[in-house]
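> Everything below, folded, please.
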Amino acid sequence: MQKPVSSNIESPVTQPLAAAVDSGVADDVLSQLPAILWTMDAELRFTSSRGRALAGLGLQQNEVVGRTLFEFLGTDEANHPAILAHRQALAGEMVRMEDHFGQRDYDVTVSPLRTTAGEVTGVIGLALDITLRRRMERAFRDTERELLGMTVGSPDYVLEIDSEGRIHDVNRTFPQLSKEDVIGRRIYDWIDESDIEKTRDLVRACFETGQVHREEFAVYDPDGKRFLFDSRLGPIRVDGQIVGAVLMCFDLTGQREIEADLRRSEERFRLLAENMPGVVYLCRNDETYSMLYLNDPVEEVTGYAKEDFLSGEVSFVDLFHPDDAAEIERRVDQAIAEHSAFHLNYRIRHKSGQYRWIEERGVALNPEQDSSLLVGYLADVTEQRRAREELQTGYEALQRDLAASESMMQDIVDNTTAVVYMKDLEGRYLLVNRQFLDLFHLKLDNVIGKTDLDVFDEEFAIKFRKNDREVIEAGIPLKFDEVAPHDDGPHNYISIKLPLRDATGKIYAMCGISTDITERIRAEAATKNEQVLLRKLLAVQEQERRLIAYEIHDGLIQDVVGAQMMIERVHEKEVPADGNGQHGEGDERADQLEAARGLLAGAIDEGRRLISQLRPLILDEQGVIESISYLVEEGRKEGFNVEFEHRTEFDRLPALLEGTIYRIVQEALTNVRRHSHATNVQVRLTQHDDRLRLEIIDDGRGFDRAAVPTDRFGIRGIRERARLFGGTGAVESTPGQGTHVWVELPISVLEESPGVS
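Just a heads-up that it's a prediction; the model follows:
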């Protein structure tokens, strides 16, 4: 074991390895390193241990992490060379020594592990296994013939061959082969055919001259994979005589592949640089940033050809805007000092005299040197910057408009009479309007973030939450009838609830708009009661009409008919007839009787007309279908072509409903007779399930509905009769195109109105 030799010079090997260890990106490479690399913290506790040579000590990668150096060595003796070397490294010195440990010889370098600021935070060590070298040195001192036996464990291929190239021993072979497969065969069995001749010359020269010769040749493994070796062939002497040769083969395959990759990478870089829309450069970090490489787009960006920059005739420093130059230099120097990339935005003067905005990104290639090289990319972003400024201006205007819209929307929400609210998926309130707070006597702080159970009694809250969940699960707007507590008792609400979705379509909240319909329900109930009352009054009226009609028919009409018959008998008895059976003329008494008979006949017709107007007897006796048929016949007598079409399933309807239908037809035909000047009239009565549709259509002159005087009750009366029975109706007419009256009535309405028959 040698005494440690210290130095203040940082190791050119261990410091880059320290960076690789810290970066965490070289684990695979370090694990294959033909050495041992370790790091320790300030307490000399292992933080990593990597390298293929760990296997020589029977250790796995990072197996000793967490153990101290003293535990590893089995001693804490201060003068132990290894302990002393590590303590010197902690003091900032680099120590190199040779050590023997675990029956292996190592060339050891221990260096301080520093931060970028230069602070020592630990130790990094590198141990190269020189066991083979030492053994070979000892073997050559004893006998050159024993050299090959000491090559076991070498990372390279070491073979003992004779003058014919036949292998007598080998330290290791391809994984597919054993030593037995190799020993006794010639090296030419694996060498590329194109390299066999020069390899023969190599062997011949070694045995003839007794000198070490060097050559590169290619070898194929059993799977056909090609390897390139850097080979050194030296003689083995016994008592001064050459009895064999040692062939040491160093695998260059990976190195050549790396070199080829580098060449390809350089070509790709050049191809990429020449085709990029921006400027790619390589320059010195001097006062003018002297250019070593530029691609063609620099002329489009600056107006100057790349040759102007490469020759030094023009520099970017000459083009910097005076207000930007100092900041550019400061930022670049700062990035170099911090070993980081720089990102700049500045202005340059184009050859045309205009200033253009430039965006640049770059990095120093060797920042530890004052004359570091800079590589980077820059582009003209003048138009993008102008567009960005315009976009920013538009965005700010949009923000102002949005703020105004939000304020307007808030005003609308706060001033609507509806209750507006928003809840998250857990039922917590996110927003409520002023109406919500006023109605339920709440403050905003007592609502936001709270659930319905916190705000309302349980019986209301549970129902609200159930409806909210239904909306969220359905994912569509839904309408609900809800009840909420008020000072004067529960109020009825119509609530429209809808899910709110984010940009991805995911539901994140629920919004509700609830309108108090209590007054409307009360008004509807009052209207319904009023309609029932009116129907009852109408029923009473119809009953009175029926009674009056019967009184006229059975009383007055019968008396008048009897009087007419008596006048007829008196007339026949008192006024003699001539020979032809005709009564004489000029008799005053006969004339009086004739006049009385005429008056009585007119009274009978008027009585029957009154009966028809009050309540036609046929309506009670035969129903609404026959009654409408009677009205149709009366219309035909007055010169109209009236057609009646009916498709119904009922036999009879409630008397009040039959009377209403009859009155509507009667009123419509009266309007046709008085105003339409129509020739043809169609009356249709059809049944669809529990609804009746009545239509009266004429081909008369029609009318302008807007010009109908408000005191005309005919059209309004039809609509009101329909509404009274829960139906709808309308009169549609256009001047010159006739009139269409239609009414739809529910058959079941009277079943919901007790006391009406």
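> contacts and neighbour counts: CA atoms only from here.
Fine.
> how far does the longest strand anywhere in the chain sit from the chain's center?
Taking DSSP state E as the criterion, the chain has its longest strand at strand 226-238. Taking Cα atoms, centre = their mean, to the nearest Å, one finds strand 226-238 lying 66 Å from the centre of the chain it belongs to.
> swap in stretch 286-296?
The answer for stretch 286-296 is 47 Å, by Cα atoms, centre = their mean.
> Any idea how far apart the tips of that stretch sit?
With Cα to Cα, to the nearest Å applied, stretch 286-296 spans 23 Å between its terminal residues.
> one step back: helix or strand next in line after the longest strand of the chain, which one?
Where DSSP states H and E defines the elements, the next helix or strand beyond strand 226-238 is strand 241-251.
> Moving C-terminal from that following strand, which element do we reach first?
helix 253-275.
> returning to what we had before: next, the angle strand 241-251 makes with the longest strand of the chain.
160 degrees (axes from the mean of the first three to the mean of the last three Cα atoms, to 10 degrees).
> Next, the buried residues of strand 226-238.
227-229, 231-237 (16 or more other Cα atoms under 10 Å).
> Please name the residues that touch Leu500.
By Cα atoms under 8 Å, 6 or more residues apart in numbering, Leu500 lies in contact with 507-511.
> which SS class is it?
strand (DSSP: H, G, I helix; E, B strand; the rest coil).
> Need the contacts of Leu500 in a markdown table (columns: neighbour count).
Shown next, in a markdown table, are the contacts of Leu500 (neighbours: other Cα atoms under 10 Å):
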| residue | neighbour count |
| --- | --- |
| Ile507 | 16 |
| Tyr508 | 14 |
| Ala509 | 21 |
| Met510 | 25 |
| Cys511 | 21 |
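> Please provide the structure for the following sequence as well, for comparison with the first:
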Amino acid sequence: MEPPSLTDALRETLALFDGNATPRTTSEIADQLDLGQRSTYTRLKRLVEHEKLETKKVGASARVWWRPPTNADQDTPDWPAAESLVDDVLDDADVGVFVLDEDFQVAWVNDATKRYFGLDYERVVGKDKRTLVNEYIASTITESNLFAETVLATYDDNTYTEQFECHVEPGDGRKERWLEHRSKPIEAGAYAGGRIELYYDVTNQKQTEQSLEESKQRYSSLVSNLPGMVYRCRNEPEWPMEFVSGACTDLTGYDADAIESGTISWSDDIVHPDDRTQIWETVQSGLDRNGQFTTQYRILTAHDEIRWVWERGRSVTDTSGSSILEGVITDITGRR
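Got it, this is the predicted structure:
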């Protein structure tokens, strides 16, 4: 049975709560109605019974009343306000945003999507995102087929979070960029069942990674062409090696992994027992003098062969602030 319609008196009372969700006391409402508190209390109680107001006792005897938000207030986004808020926060940020409804139509995008993909807000909103991916976005991406397959799969099974990187090719006013795609289902609110997609600009990060990789390759090429074994180790009696170049195998008969892991100790397994004390004293003396050292000594190879080596090194500070040794060791057996 439907509840009876509100009387004029109840509508007059309820109107005082329009546009104001702040709890009000009985006295405040009574003053506005120019009515006694008992009569005001009766009206407010009737509005609670009609599920138009909610109430709560506070303190020993006081009570407050307020109007709860309607379903429309909860489920329908105030997009003028929402757009203003998101525009202020996200439009100048390095992240593109797509909000998709449960049919995977575009409900909202920010300005960054135009910068990244050349998309126009008016032409995109309301359009099916599958069509948008197939007809336009995928063609701007290197490995476009893989991009389309990965994104469209999230619409076919909208139950998981997706994350991957993609390369946007330059053209039609677009700049070359690296973007990181992150998306997940929308589980509540007006667009529950839809999906939110974020594209973070990681171009600077990728360029830094590429520069580091190129630098690493140049360093590796330089090291491989140096005569002798390049190394980095801690300044301790056992000379624990953090890095040795591939030339270590020709010099010692051991591979780099065995030496770097400590399976083979430079001091205990390779340096000749009679030369260990002399090496330590020579290195420490040079470091104390000018931070550098030069020494000659014997080593024992994996095949029990004795070789003479010449070593030159210096003390450097690593990224953690610790002092380590870097240098090169060359076979001089033929000169002895």
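> Could you check how far Gly327 of structure 2 is from Asp269 of structure 2?
19 Å.
> Looking only at neighbour counts, state which of those two leads.
Gly327 (19 against 16; other Cα atoms under 10 Å).
> which position in structure 1 aligns with the more buried one?
Aligned counterpart of Gly327 of structure 2 in structure 1: Gly376 (TM-score structural alignment).
> circling back to that earlier point, quickly name whichever of the buried residues of strand 226-238 of structure 1 is closest to Ala523 of structure 1.
For these, the minimum distance to Ala523 of structure 1 (Cα to Cα) is 100.2 Å, reached by Phe227.
> thinking again about what came up before, return the member of the buried residues of strand 226-238 of structure 1 nearest to Asp323 of structure 1.
Leu228 (58.2 Å).
> what sits against the nearest residue in space to the match of Gly327 of structure 2 that is not next to it in sequence?
Distances taken as Cα to Cα, 6 or more residues apart in numbering put Gly362 closest to Gly376 of structure 1, at 3.8 Å, once the chain neighbours are dropped. Gly362 of structure 1 makes contact with 341-343, 374-377, according to Cα under 8 Å, 6+ apart.
> what's near enough to touch the residue lying closest to Thr76 of structure 2 once chain neighbours are set aside?
Using Cα to Cα, 6+ apart and skipping residues adjacent in sequence, the residue nearest Thr76 of structure 2 is Ala190, 5.8 Å away. Contacts for Ala190 of structure 2 (Cα under 8 Å, 6+ apart) come out as 75-77.
> Tally up the residues packed near Arg597 of structure 1, please.
19.
> do Glu12 of structure 2 as well
13.
> Also Leu300 of structure 2?
With other Cα under 10 Å as criterion, Leu300 of structure 2 counts 20.
> Phe174 of structure 1 should be in a strand, yeah?
No. Read with three-state DSSP, Phe174 of structure 1 is coil and lies in no strand.
> Now check it against structure 2: what is it aligned to?
Using TM-score structural alignment, Phe174 of structure 1 pairs with Arg115 in structure 2.
> Where does Leu694 of structure 1 sit: helix, strand or coil?
Following three-state DSSP, we place Leu694 of structure 1 in the strand state.
> Pull up the gap between it and Arg569 of structure 1, please.
Distance from Leu694 of structure 1 to Arg569 of structure 1, by Cα to Cα: 49 Å.
> Then Ser315 of structure 1?
In terms of Cα to Cα, Ser315 of structure 1 sits 145 Å off from Arg569 of structure 1.
> How about the secondary structure of Leu159 of structure 1?
Leu159 of structure 1 falls in the strand class when you classify it by three-state DSSP.
> mind listing the helices in structure 2 by residue range?
8-15, 26-33, 37-49, 71-75, 79-90, 111-117, 121-124, 129-135, 144-156, 203-225, 248-252, 256-260, 276-290 (DSSP state H).
> how distant is the fourth one from the center of its chain?
Once both centres are worked out by Cα atoms, centre = their mean, helix 71-75 of structure 2 turns out to sit 33 Å from its chain's centre.
> Contacts made by it with the rest, please.
189-190.
> Pull out the buried positions in it.
Within helix 71-75 of structure 2, judged by 16+ other Cα under 10 Å, no residue is buried.
> contacting residues around stretch 144-154 of structure 1?
132, 135-136, 139-140, 158-160, 169-172, 236-238, 246.
> distance between the ends of that stretch?
Termini of stretch 144-154 of structure 1 sit 18 Å apart (Cα to Cα).
> returning to that earlier point: so how much does the longest strand of structure 1 differ from structure 2 once superposed?
Once superposed with structure 2, the aligned residues differ from strand 226-238 of structure 1 by a mean of 3.8 Å; criterion: mean Cα distance after the TM-score superposition for structure 1.
> hmm, back to that, need the winner for burial among the helices of structure 2.
Most buried of those by mean neighbour count (mean count of other Cα atoms under 10 Å) is helix 111-117; its value is a mean of 20.
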